[in-house]
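1. no FASTA, just this:
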């Protein structure tokens, strides 16, 4: 069953986007049947008429808000009818935030931005378990949110950071490093090393960081971390 998807689009343009998308999906059919093309235009107009009631009159969506609309349909070429499957309709609305509501916060941020860009990241670590060959795996967290994983091997008065990866506040991979404990706990030594992310880590895209995270998690058969859903951009 075909699915009509608007992608992310300004509310002011959702009707045109849906119309263009349907005609693109049915290009072969409407090319060989001009009467069908007229009927497709009619049924898309009916869809848009119904959506106008929902978006504009009921949800009070404004023109510069962003929407994403998805609905399945069936095409009957013989009778030249599109049957919209209304029970499959999905609508997402992203409201525009007026600039005056965040201008003051933005001004304060601009003054702090240079320092924030190089500020030490405050991670914590929580032990997950130990592998068969003695490596220790720790979850890396910001507050209570899990953002990565680190694999270490304690050896006398040092700890070998074998591999680590994080996805917040930036996506990065830590390569192998030896860390002297100097009287610190293993956890404190590892956290201090991780806090230097902006200086010593290799900065990568999200997919590469998650690949490393899942490889380490796999050593203890922990379920893989899923890649964050990417925003589908309007064409």
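-> Good, I have the coordinates. Since the structure is predicted, the reported quantities are computational estimates derived from the model, not experimental observations.

2. from here on, just use CA atoms for contacts and neighbour counts.
-> Noted.

3. just the strands from this protein, written as ranges.
-> Along the chain, counting by DSSP state E, strands occupy 3-5, 9-10, 66-76, 81-94, 124-130, 136-142, 145-155, 158-166, 172-174, 177-180, 202-203.

4. of the ones you listed, which is nearest residue 18?
-> For the strands of the chain, proximity to residue 18 was assessed by CA to CA; strand 3-5 is nearest, at 7.3 Å.

5. export the strands of the chain as CSV, with columns for distance to residue 49 and mean neighbour count.
-> Converted to CSV, the strands of the chain look like this (distance: least, CA to CA, whole Å; neighbours: other CA atoms under 10 Å):
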stretch, distance to residue 49, mean neighbour count
strand 3-5, 16, 17
strand 9-10, 17, 21
strand 66-76, 14, 17
strand 81-94, 13, 14
strand 124-130, 53, 16
strand 136-142, 47, 21
strand 145-155, 43, 20
strand 158-166, 46, 21
strand 172-174, 47, 24
strand 177-180, 62, 15
strand 202-203, 48, 16
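
6. close enough to count as contact, residue 160 and residue 137?
-> No: Residue 160 is not in contact with residue 137 according to CA atoms under 8 Å; the separation is 12.0 Å.

7. in the protein, spot the helix with the most residues.
-> Taking DSSP state H as the criterion, the chain has its longest helix at helix 34-52.

8. report all helices and strands that that one contacts.
-> helix 14-25, helix 27-32, strand 81-94 (3 or more CA pairs under 8 Å, 6 or more residues apart in numbering; DSSP states H and E).

9. got another, please set it beside the one above:
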């Protein structure tokens, strides 16, 4: 009878390992989210695995032309200031569209894309989707909308080996993002979904039409206060 507690004590560390791993992950993830609330993320997994190198130049949202954030909202997430990280309507629409075939459409919000770009990898899968949802909830709670937009516009891929709106502006238009016009900001936003296949200079076909549509929506975003959470 006296030996049973000893056997139990030998097994207990193995039982606790999964809890320790989960607890360690949660603690580390929260620490990183809190740190990046104040410090620019130095590098992302997408950047590290980019064979084309890394060109980036951080610019605060205060210094960036408001046309860029409005273009991102117009092109990527019209309800950015209204949702808490997820747009159920957009997700449902994307699922119905993809089920019917044709060009694959995503339903991710800017918050979800920021969580993926900063903390995770690009390929899909249930594991990544689950972690993306977890980090989305964290950054919505800790960062707030303005910081989410600021980080998004600085880490999103805007061209081959180019990251952030400022680096994209200098690559395409030879001036920084503080001087982006509506048309220029709209063209960068049109590149975001497929940055390795689209260019913001003299765009043609779908990219040109999409950029023009975003440029027309920018005044609507401003007029209807869809960027109020950034002010």
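-> Cool, got the structure. No experiment lies behind these values; they were computed from the predicted model shown.

10. TM-score of the superposed pair?
-> The TM-score (TM-score structural alignment, normalised by the length of the second structure) is 0.25; 83 aligned residues with a CA RMSD of 4.7 Å.

11. shared neighbours of residue 160 and residue 137 of the first structure, anything?
-> Here residue 160 of the first structure and residue 137 share the contacting residues residue 152, scored by CA atoms under 8 Å, 6 or more residues apart in numbering.

12. mind putting the strands of the first structure into TSV with distance to residue 31 of the first structure?
-> As requested, the strands of the first structure are exported to TSV (distance: least, CA to CA, whole Å):
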stretch	distance to residue 31 of the first structure
strand 3-5	19
strand 9-10	27
strand 66-76	15
strand 81-94	16
strand 124-130	60
strand 136-142	56
strand 145-155	51
strand 158-166	51
strand 172-174	50
strand 177-180	63
strand 202-203	49
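
13. out of the ones you listed, which is closest to residue 35 of the first structure?
-> strand 81-94 (11.0 Å).

14. so how far is residue 67 of the first structure from residue 15 of the first structure?
-> The gap separating residue 15 of the first structure from residue 67 of the first structure is 11 Å, by CA to CA, to the nearest Å.

15. if you could redo that for residue 151 of the first structure, that was the one I meant.
-> Residue 151 of the first structure sits 42 Å away from residue 67 of the first structure, taking CA to CA as the criterion.

16. just the strands in the second structure please.
-> Counting by DSSP E, the strands of the second structure are 55-56, 157-159, 162-163.

17. kindly reformat the ones you listed as CSV containing distance to residue 113 of the second structure and mean neighbour count.
-> CSV is the format used below for these (distance: least, CA to CA, whole Å; neighbours: other CA under 10 Å):
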stretch, distance to residue 113 of the second structure, mean neighbour count
strand 55-56, 18, 19
strand 157-159, 11, 28
strand 162-163, 14, 24
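
18. could I get those strands as CSV with distance to residue 14 of the second structure?
-> Formatted as CSV, the strands of the second structure follow (distance: least, CA to CA, whole Å):
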stretch, distance to residue 14 of the second structure
strand 55-56, 44
strand 157-159, 42
strand 162-163, 43
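
19. between those, which gets nearest to residue 75 of the second structure?
-> strand 157-159 (13.8 Å).

20. for the closest one, packing partners?
-> Judged by 3+ CA pairs under 8 Å, 6+ apart, strand 157-159 of the second structure is in contact with helix 165-173, helix 182-191.

21. just the ones you listed: most buried one?
-> Comparing those by mean neighbour count (mean count of other CA atoms under 10 Å), helix 182-191 ranks first with a mean of 27.

22. who's in contact with it?
-> 67-68, 71-72, 75-76, 158-159, 165, 168-169, 173, 198-201, 203, 207-208, 210-212, 214-215, 218.

23. what's near enough to touch residue 173 of the first structure?
-> Each residue near residue 173 of the first structure by CA under 8 Å, 6+ apart is listed here: 163, 164, 165, 166, 201, 202, 203, 204, 209, 212.

24. so which of the contacts of helix 182-191 of the second structure sit within helices?
-> Filtering those for helices - DSSP H - leaves 67-68, 71-72, 75-76, 165, 168-169, 173, 207-208, 210-212, 214-215, 218.

25. just the buried residues from those residues, in PyMOL please.
-> Remark: buried members of those, expressed as a PyMOL selection using 16 or more other CA atoms under 10 Å:
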select buried, resi 67+68+71+72+75+76+165+168+169+207+208+210+211+212+214+215+218
